[in-house]
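>>> A structural model of the following input is requested.
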Amino acid sequence: MRKLLRFSLVGFFVCFFIFLGCKEDEIVSSQKEDIAPILYYTQVSIKKENYRIFKEIIESLNDYHYVKKEINENFSKDVLEEYLKGLDFSKTSFFSFDIAEFRKHNFSLKKDTDNDVDYAYQIYNLFQLRKLERIFYALNRLEDGFAQLDLETDEQLETDFSKIDWPAGELERRELWRKILKNEYLQLHLSGKTDDEIKRRLIRKYQNELKRLKQTTSDDVFSMFTNSICALYDPHTQYMSPMVKENFDISMKLSLCGIGAILKDEDGYIEIVSLIPDSPADKSKELFPGDRIVGVGQGEKGEIVNVVEADIRDVVQMVKGEKDTVVRLEIIPVKSKNNQQTKIISIKRDEVQLKEQAAQKSIKIIKQNGKDYKIGIITIPSFYMDFNAYTKGESDYRSVSRDVKEILEDFQKENIDGVIVDIRGNGGGALNEAVDLTDLFIANGSVVQVKMFNHDVKCFKTSDVGNIIYGGPLLLMVDVDSASASEIFAGAIQDYGRGIIVGSSTFGKGTVQELSPLIQGVLKITIAKFYRVSGESTQYKGVIPDIEFPNIFQGSEMGEKSLPYALPYDTIKPTDFKKYTDLSSLISNLKEYSRKRTETDADFIALDKEIKHLDKSQSTLISLKESTRKAEVGADQAKKSEFDGSKQEESGQEKKDPFLRESINIIIDMIISK
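Here you go, the predicted structure:
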């Protein structure tokens, strides 16, 4: 990379800051600026239709959100702070006098909403300029090499940016940039990378930042500002642009129409990461992981459009399309010796099933005290449902409850002794799917109560048929990432005494969202809270397991309670429900059996040591002195080696996953106890 030319951009910035009301002497720098930032700057302007969309969103929030907010001066201030946090979280771009100027503006969000949106775009455009300065500072310093970093100066960097303020001037801002670059160098240097490798990696990092900045569209800025307002209502209300909505639909129905290739942006090329099994791309036998797409054409004769350096989002849209249509890809095969060796392949698009994101099953046979126990394990990544097929009245629509029903019926044929349902990491999905899934284990009962924004309470119940699919020993595995629909399911199983919950406290998302169509895109808006049949909310608090496993994050604020503007925990009147059985005595015994096992289990011992080490070592202020940092890294690596060395070296899913292994032990204890 050639040395970047430098000259003063003061004249340009003076014009820009006078428009925002800043003084010339506040932005004069003692150092020369780079010519590159101004060459990369492109003003982003709002689309006319977004003014109408913005008004629609504000009206919907005022009329239908569960929380009624007063739009006043304090709310206006919060909107700005949320927007600035999203733009410049690390406080590396804006100056403190920029922030002071922004805070003079009052977002009315009532009458003059057009002016509010216009000002948000002005803020973004200044951010873009500031960010460009930051990127080209780093690129120029990297060209100069690392000698100027002075690795033995005893200084520190605060990594919790909420504890620092925006820089007061150019010298202070460049000092922050220098420290961040020094920290990035030290991280790679102490991991064994050479200076040449570090230089290449960091240049690529900042070039990618530059590329992402240039690819930011008017719709992206609109989404950022609009969601700064939505966030003040609760963490789960969100404006979804048409592209975001399309991805949401794909995640819910577990299918898309395209070729079935997972793509990534790598150094300006769109690279194939993997192929979805049985997809058109997989069946073609012409496309392979590592191949790079350089052009896309529509149909058998459509022009091949060059996509080198293109936004990956645009390329994805070009590759997807209607079923039975043809897309042509010009690729550089992974085995090509140079970038000039390309070939064009044609692939017919089709419906692609995302099978790896659907419910999965396995059976483990465990010998204990001379007897074999057959345990069925169901892993559920999400509460998916094909809404489009459902609303069209299609009888064979796909959903998690339907897939799990088939799995349970297969388990019955296998004469399994107990079932483990693993919903760790399951962030939720369709509320009615949580009800339908519970229906497979509980007959004729309420599952969840929903309190609407108008205070009406509705109770969702299982079907009236009364025939459960599985009535044997049941254990649910949960963790802090089990949220929403997962918590409805887990809460119902626990309240009815239908099974045992093990793991760590769940996320604590007890709110219901509705998709409200807009002129363009949709508003995902919180319209209700849900409550367990016991009357307790899972909101903020989550579901507390019957048997808790150690959690690497214990002591830290995780889940809903860590999110700004999360709605509070509360209770309502319980439903008239009847427990299947009182499991309190059994749970007490199972806890004791588990405690005795885990006290001598190498993996659990190592985890406990790691948790205690993290509790002592967590600090947001890090040293930038190489010798100090090297000693700290060495101590951490020694501790990690100690933890890893004490873990069990065994194979098999339940052996690699000590929590699953212990869950199998617990359900066998349940089976024996009964």
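>>> Every contact and neighbour count from this point should use C-alpha atoms.
Will do.
>>> Which helix or which strand is home to Asp78?
Asp78 is part of helix 73-87, with elements assigned from DSSP states H and E.
>>> mind checking the SS state of Val502?
With DSSP: H, G, I helix; E, B strand; the rest coil as the basis, Val502 sits in strand.
>>> can you give me the angle the lengthiest helix in the chain makes with helix 73-87?
Assignment by DSSP state H gives helix 113-144 as the longest helix of the chain. Inter-element angle recorded for helix 113-144 and helix 73-87: 30 degrees (by axes from the mean of the first three to the mean of the last three C-alpha atoms, to 10 degrees).
>>> Helix 113-144 packs against which elements?
helix 36-40, helix 48-64, helix 170-189, helix 195-214, helix 218-230 (3 or more C-alpha pairs under 8 Å, 6 or more residues apart in numbering; DSSP states H and E).
>>> which one of the ones you listed is the most hemmed in?
With neighbours taken as mean count of other C-alpha atoms under 10 Å, the helices and strands packed on helix 113-144 reach their highest mean count in helix 218-230, at a mean of 21.
>>> one more to line up against the first:
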Amino acid sequence: MSNSSPMRTRLINALAGAGLLLLGGLATAAEPLPLDIDNLKPTREHTIASLNTVELLRRHHYNRIRLDDALSSEIFDTYLQLLDPQRSLFSAWDIREFEVNRYHMDDHLLAGNLEPGFSIHRRQLARAIQRSNFMLAQLDKGLQKINLDSDQNIETNREKSAWAEDDDALQLLWRLQLKDEILRLKLAGRDSDAIIDTLGKRYRNQQLRLNQTRSEDMFQNYINALAQVYDPHTQYMSPELAENFDINMSLSLEGIGAVLQSDNEFTRIVRLVPAGPAERSQQLSPADRIAGVAQGNEEMVDVVGWRLDEVVKMIRGPKGSRVRLEVIPASNPPSDMSTREVVLTREAVKLEDQAARSHILELEHEGQSNRVGVIEVPGFYMDFKAYRRGDPDYRSTTRDVRRLLGELRDDGVTAVVLDLRNNGGGSLQEATELTGLFIDRGPTVLVRDSQGQIQIMDDTRSGIAWEGPMAVLVNRLSASASEIFAGAMQDYGRALIIGEPTFGKGTVQSVQPLNHGELKLTLAKFYRISGQSTQNRGVLPDIQFPSRLDTAEIGESSLPRALPWDSIAPVSYRHDRQLRSLLGALQERHEHRTASHPDFVYTRARNDLEREMRDMTLLPLNEARRRTQQQDYESRLLVLENQRRQALGETPLSKLERNEQPLSHGGSRTAEEIAKDPFLAETGKILLDVLRLNLDEQLAKAS
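Have a look, this model is predicted:
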């Protein structure tokens, strides 16, 4: 990939997208604020950094968008969304006052004038104080003064709702929001004293943070409103945030091993780092929300409403130390705020813990016993230090998989599954070299830069490490380098892609130092050798399994202003069409097998139930109605769970077990867990179908 700018470039294959910018702080009326809001103004360093950012985006971002009135309007809307995502701080009156800036944000930014953005932010700060005053005043009156028997409802998502007209309308909205918070805690089993204590601490903690707001925070939010209209992975990082960027918010070094993202007032888990403390605990799942953090045996600190970087600071810590998390499981219905506590010991994730590993599935298929090899590939890794010092035994994904393939062949397996579920990517070089194990030379991936120049990456080594039937098992958390490998296997017709549509991260980022902080911007896009982008759409499986992950919540397509899917001219490569000709028959056999399979039936039915709950736009603020609604959901879920258990010959439950793990979680597991994985077993049976159909075809030709 070429670029005319003398940039310090790092390829970033990260899952984290937008969401580092919410202020989310509240202030108190009980005491005068030590913070002088009017004194929060841009500095000379901010002005220079903003001008540099504007220039870099205009000249080097992949999109090459003009900074004009149309983009100005997008910046304006993005900024309001960042500052007030649920439209509960600004009034329509405020918005009408701000509107004078809608088509002039571009002019201000080109001139280095940051005052309009700071002015809007100062108003947000004042409104947050006003809201906090109101909430604490209502709590001071006691819960008995709050009517939870009304027929009122609250919108579950206000991102596109009308702004409250004035102060009176805002206060009505705040009353509804406070009632909703109280009901959620009531249904989670908290008594009145605990609710008052929890919400009081929440607002007082947020006040403390609000009083620590700096001009730096305002600048970071404002300049990111500009950066994020280009795409969600383009981001300004303050000097403090840039200092921590190398861990990319993954906490994988002396942390818990979880990629985090802001989700309105909560911190949400996007994925678990393979072999990290969070994954090994088997107590956390993608889309879980973190409501509290505590160090060791210290008191739990409510972190609802905190900025992501502040939550990350609390979770990170010395190796060997303990951190406790209060987690709202993703499996809860929208109105259920019940939590559980997860205790983790921080540690660095070692390369050997993330290494590829193999297993053998013993499968009964059409009356015969079969052995199918499984290779789990948690990430695309390479021991660069050992490689650079010339160590002939350096570890890498490709080297480990080549060795495992040899061992599986010696063990007499007839087919191989490469399990890339939850594989968030890694080394692009390794994705190319791993592709080379299954093809005899050829292109592997295309990289197109902002100038339209295309670099072709190739496998130049002859020879194939495995020629038998193969499947690549993927899910929504298979991203970046995983998608490059899976896309190449699908394009060459070398393997069946089975599972779920992948994440859709098909862009390349670079980090450019500024006079003040750094700018991460998108410079290029990945394309498959067929010319299709992996961006946004991901890799679509040949045979799709039901997913327990909500694609509206997880994946590139869920991020605001994600770059679109597109295609370019393909390169020349040799495509084997044999698998493609079998897809109809394979799909038919798969559907017949899983139509009554307990785990597949359960997953599809549960997805339908949770989709029904997510589609609810209003929640009642009547305690009895809310309880009935939650009990109905739980009773329906219990019926589904017991139907699955009875079909598997297991003992039915008398009550619902909360917080169970998704069935298709992938990751580091024992041999017993792997043997019980219904999705892995079905993938193996699909490969055995391939062998059967190929044999039938050969016999037909012979006759």
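>>> Show the residue spans covered by the helices in the stretch 301-450 of the first structure.
Applying DSSP state H, counting those that start in this stretch to the stretch 301-450 of the first structure gives helices spanning 312-319, 387-391, 400-413, 431-438.
>>> Can you lay out the ones you listed as TSV showing mean neighbour count and distance to Glu548 of the first structure?
What follows is the helices of the stretch 301-450 of the first structure, written out as TSV (neighbours: other C-alpha atoms under 10 Å; distance: least, C-alpha to C-alpha, whole Å):
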stretch	mean neighbour count	distance to Glu548 of the first structure
helix 312-319	16	42
helix 387-391	13	35
helix 400-413	17	26
helix 431-438	22	22
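>>> Quick check: end-to-end length of stretch 557-571 of the first structure?
22 Å (C-alpha to C-alpha, to the nearest Å).
>>> Could you check which residue of the second structure pairs with Asp582 of the first structure?
Asp582 of the first structure maps onto Gln578 in the second structure when the alignment is built from TM-score structural alignment.
>>> follow-up on the earlier one: turn the helices and strands packed on helix 113-144 of the first structure into a markdown table, columns for distance to Ile123 of the first structure.
Shown next, in a markdown table, are these (distance: least, C-alpha to C-alpha, whole Å):
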| stretch | distance to Ile123 of the first structure |
| --- | --- |
| helix 36-40 | 17 |
| helix 48-64 | 17 |
| helix 170-189 | 18 |
| helix 195-214 | 15 |
| helix 218-230 | 10 |
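>>> how about the ones you listed, which one is nearest Phe161 of the first structure?
Across those, Phe161 of the first structure has its closest neighbour in helix 170-189 (11.2 Å, C-alpha to C-alpha).
>>> elements contacting that closest one?
By 3+ C-alpha pairs under 8 Å, 6+ apart, helix 170-189 of the first structure packs against helix 113-144, strand 156-158, helix 195-214.
>>> now these in TSV, with distance to Thr379 of the first structure?
Compiled in TSV, those are given as follows (distance: least, C-alpha to C-alpha, whole Å):
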stretch	distance to Thr379 of the first structure
helix 113-144	43
strand 156-158	40
helix 195-214	36
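>>> Wait, Glu24 of the first structure touches Phe12, no?
No. Glu24 of the first structure lies out of contact with Phe12 (C-alpha atoms under 8 Å); the separation is 10.8 Å.
>>> Distance-wise, check the aligned partner of Tyr62 of the second structure in the first structure relative to Ser60 of the first structure.
Using TM-score structural alignment as the criterion, Tyr62 of the second structure maps onto Tyr66 of the first structure. Distance, Tyr66 of the first structure to Ser60 of the first structure, by C-alpha to C-alpha: 11 Å.
>>> which neighbours do the two share?
Shared contacts of Tyr66 of the first structure and Ser60 (C-alpha atoms under 8 Å, 6 or more residues apart in numbering): none.
>>> got a list of contacts for stretch 365-377 of the second structure?
355-364, 397, 401, 404, 408, 412-420, 423, 667, 684-685, 688.
>>> In it, which residues are buried?
Asn370, Arg371, Val372, Gly373, Val374, Ile375, Glu376, Val377 (16 or more other C-alpha atoms under 10 Å).
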